[in-house]
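1. Everything below, folded, please.
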Amino acid sequence: MAAAVSPVIELGEMRHGDEADELARAPLRPPGRLARVAAVCCVALLTLAGATSPARPPAGVRVAAPQGAVFLVLAGRLVVADGPGAVGQGGRVVTGHRLPGGEPVWRFILPAGDHVLGLDALAGGLLVTSSPAGAGDTVSTLLDPVTGVVRWRQTGYPVSTASGGVLFETPRASGKGTVLAVDPASGAVRWSLPLPTNGVSYRMDDGGPTQIVLVAPDGRVEVHDADSGALVHAGRVPPATDRLSYRFTQVVADLLLVDGAPGTVTAYGLDQLDRRWSMPLEPPGGVWFVECAGMVCVRDQVGGVRALDPATGRLSWVDDSWLGLAPIGGRLLGVGPEELSVLDPATGHPVTRLGRWRPTGFGSDPIRLLGLRRLPGDRTLVGALDVAAGEVRTRAVLPGSWNECADSGTALVCLRPSGGLMIWPVGP
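-> Okay, here's the model as predicted:
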């Protein structure tokens, strides 16, 4: 699945006026707190390829879509769903369109009462995740993206693994939930594991989960291979303080984090379950942890980031000025109110400043991450963001304003804020 378990961290939104920024900008000293994201951006100078704005692309092709629609570019098709954010729509219809012409080629309708949660790519197919309006389990349906024919259905919330497999979670408050693995080609169930009351955590790499981590209320920890389901190792941590369930369990940067005494979280090495460090949760319930390319980042409701050394829990750096961070290829992409930057995760120091862009395309394809920038005359500059290289390549200048865009390699597909999609042929 292209977008499941996406490692994107609270990117938020940047708003800009109609400004004509230079396509190449000198580095400035980045703000302090989200230094991982901001720092990397500000230190290095980014020269944008194609500093001269290209001519407008040929006239785009309109495709009907409600406000807040979900869309995905896959196998030469534009797939559009009403989606959970659609305004005034039932969210039951998924349509496939040819690229770049936009001609409708198939239509898939969910059962009455269901609505679309998301679209993802899986093993060459299109995975449509949906949920009933009332009580009931999430359901995933794999379609042929070219024809719209149903290949298989499975109950549960999908999580794609690093090996190209897929897991389905069906949590239960009673502790009788399951996580099961399905053959992506046939939909056949390969194996399943019972879920504890507090659910499941995953050890991740850049491609997705590699291990499944289950923590029982009595403190027993089981680590299973995400591909085979085999038990890798087991051990124990202190039992839940209320003896019913842990309030908090999470795997971050090869650590197992669990809530210990009230208002604290304790980190254990996932391989040996050795106790590493403990820290207070301030404010209680208002802090969460995210992995930042090997570091442990702590976020709160106010914004900004504290980056901790995973071995000791000591504070490595703080930056309060960035809205969000996304680990990409060993670097951190920092999103601020005025710019994007690439950061060194170990120090938070800026490596490259990418400039004033609003990122888009995470849900479609992280390899084809795009940035949008407003230009005078009601136009939008679209750039291809290369985080690893610290570069932005101009893709097109489009008329109008756009919320989200996806890049097929030969066409851009963009959603208007008021609804409606446009396909712009722009070449590779």
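2. only C-alpha atoms for contact and neighbour calcs from this point on.
-> OK.
3. what about P158, how many neighbours?
-> By the criterion of other Cα atoms under 10 Å, P158 has 26 neighbours.
4. so how far is D259 from it?
-> Distance, P158 to D259, by Cα to Cα, to the nearest Å: 26 Å.
5. which outside residues touch stretch 186-205?
-> 151-154, 162, 171-183, 209-217, 228-229, 245-252, 254 (Cα atoms under 8 Å, 6 or more residues apart in numbering).
6. same thing but 7 Å
-> With contact meaning Cα atoms under 7 Å, 6 or more residues apart in numbering, stretch 186-205 is reached by 152-153, 171-183, 209-216, 229, 245-246, 250-251, 254.
7. how about the strands of the stretch 101-250 of the chain, start to end?
-> Along the stretch 101-250 of the chain, the stretches classed as strands by DSSP state E, counting those that start in this stretch are 104-109, 114-122, 125-132, 139-143, 150-155, 157-160, 166-170, 177-182, 189-195, 201-205, 208-215, 220-225, 231-236, 249-252.
8. Here is a second sequence; please produce its structure as well for comparison:
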Amino acid sequence: MSIIELGEIRDEPASAPPVRTPRAVGRPLRSAAVLLLALVLLAGATPPPRRTMSAVPASPAATAYLAPDAVYLVDPPTPDQDRYLTAYAQPASEGAGLRRRWRAPVPRSENYLGVRVEQGLVLAVGVEAGAGVFETTAFDAETGQQRWRHPGAPVPIADGGLLLTDVRQNGTDGMSRLDPETGRALWSVPMLSSTGPAFHLSNGRIDRFVLVQPTGEVQVHDAVTGRLLRSVDTLPGDRRALQRVQVVDDLLVFLPAEDAPVVGYGLADLEPRWRATMSPVSFVVGCADLLCVSHQGGNLRVLDPATGALRWSDPGEELLVDVRGDRLLMSGSGRQFAVRDAATGRTRTELGDWDLVPVLRPTDPLVGLRRGDDGRTVVAELDLAAGHARILDLLPDVAGSCQASLPVLLCQRLDGSATLWRLRQ
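-> Model prediction:
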């Protein structure tokens, strides 16, 4: 802290004659200058925002999962010991550590793929070792009490309920709607194809899902009621063809497994809008008001979703990684990232070499990591709209396995432990 010396104040002797105060010529300017100097010095004495870090109390083999206000740990599998899911509250103030909320047993034989919070529940999603069957166990987020356990993987739907997708090897696949509070199944729809469902989102929640049956029949269902809204037969000539579908806004896109036309249907009426012949497609995604089609091994095409007309294409090997507004994040060789304009394909800027960190929500800022020259890990926000990587911090001893929801970052350290950082911004 800086100290400003203002001099010493003394009482004048009572016998001292009165002194005439001189006229204050220039005093306001000198006072303003002293005040400005004091403010500058005091501002320099204020410490800059610091990062805080909290060690996650877990064995190196445990798996940590980040949530908006918590960290969840799943114990490693052992042949003869029980396994537990432990919930820790994130620090509420600087310097505070993680506070354990609760600890609950979980099935020992499962490989856990994720832990997340939905509708006041903590959902632990695992897959049974050897069988490949997904299973979801729901715990009360406040107490850790187990509410229910069902086969399938959950997704949230528009009215606050949960939809479970249960895919099995014996052909008894299905979609089920559960009451989150009780786990009671409200309805189920058989799903006979191994390609899985496609979902339509409204305000980030699923309101419709699409199933492709082996016969070629495509069915659109209401996700809240399970009611069949409409269907169409898309394989009148060849019942053996394997089809995948994806939903992009109001468009249903059919992606054949072989060299066959990609077909766009209107989701509302299931009427064909266009078809385009192209090489095998990995996925399609909306990009601004267009349709980005990512092919296997690169070769990005951008289409008009209304007509299927080609707007632009890039035959190179860059892969589409993410879309934010009208900007595309592309990854080339050596993890080199570039930002492109969705409308024209023009490269806006090169962001450099980064490892992209998984984030909690699709709207969370993109976070990149890379190793600095001094061995520390550089953490940056990849801002596609501004076209630059904004450096947030330099962290020591980071090994990887990071998750982010800025300003919070959860990573595994070189000694195998996990640490939660709240970064300075």
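9. Can you calculate the TM-score here?
-> Overlay of the two chains. TM-score (TM-score structural alignment, normalised by the length of the second structure): 0.72; 367 aligned residues with a Cα RMSD of 3.7 Å.
10. circling back to that earlier point, kindly reformat the strands of the stretch 101-250 of the first structure as a markdown table containing distance to A293 of the first structure.
-> Converted to a markdown table, those look like this (distance: least, Cα to Cα, whole Å):
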| stretch | distance to A293 of the first structure |
| --- | --- |
| strand 104-109 | 39 |
| strand 114-122 | 24 |
| strand 125-132 | 28 |
| strand 139-143 | 30 |
| strand 150-155 | 32 |
| strand 157-160 | 19 |
| strand 166-170 | 23 |
| strand 177-182 | 27 |
| strand 189-195 | 28 |
| strand 201-205 | 10 |
| strand 208-215 | 13 |
| strand 220-225 | 22 |
| strand 231-236 | 24 |
| strand 249-252 | 10 |
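11. among those, which is nearest T380 of the first structure?
-> Counting by Cα to Cα, T380 of the first structure lies closest to strand 114-122 out of the strands of the stretch 101-250 of the first structure; the figure is 25.8 Å.
12. That closest one vs the second structure - mean distance after superposition?
-> By mean Cα distance after the TM-score superposition for the first structure, the fitted strand 114-122 of the first structure averages 1.6 Å away from its aligned residues in the second structure.
13. Give the aligned range of that strand in the second structure.
-> Aligning strand 114-122 of the first structure against the second structure (TM-score structural alignment) gives residues 110-118.
14. Which among the contacts of stretch 186-205 of the first structure count as buried?
-> In the contacts of stretch 186-205 of the first structure, burial by neighbour count holds for 152-153, 171, 177-182, 209-216, 229, 245-246, 250-251, 254, counting by 16 or more other Cα atoms under 10 Å.
15. Quick one: residues contacting the residue lying farthest from the centre of the first structure.
-> Using Cα atoms, centre = their mean, the residue of the first structure lying farthest from its centre is R243. It sits 33.4 Å away. If a contact means Cα under 7 Å, 6+ apart, then R243 of the first structure has 217-218 as its contacts.
16. So it versus Q250 of the first structure, what's the distance?
-> The gap separating R243 of the first structure from Q250 of the first structure is 18 Å, by Cα to Cα.
17. Same check on R77 of the first structure?
-> From R77 of the first structure to Q250 of the first structure the distance is 37 Å (Cα to Cα).
18. Kindly report the same for V335 of the first structure.
-> 24 Å.
19. Also W106 of the first structure?
-> Counting by Cα to Cα, the gap from W106 of the first structure to Q250 of the first structure is 41 Å.
20. same check, this time on G124 of the first structure
-> G124 of the first structure is 31 Å from Q250 of the first structure, by Cα to Cα.
21. what's the answer for D320 of the first structure, then?
-> On the measure of Cα to Cα, D320 of the first structure and Q250 of the first structure end up 24 Å apart.
22. Would you map the helices across the first structure?
-> In the first structure, the helices defined using DSSP state H lie at 35-43.
23. which residue sits closest to L300 of the second structure, ignoring its sequence neighbours?
-> Leaving aside its chain neighbours, L300 of the second structure sits nearest to S294 (4.9 Å; criterion: Cα to Cα, 6 or more residues apart in numbering).
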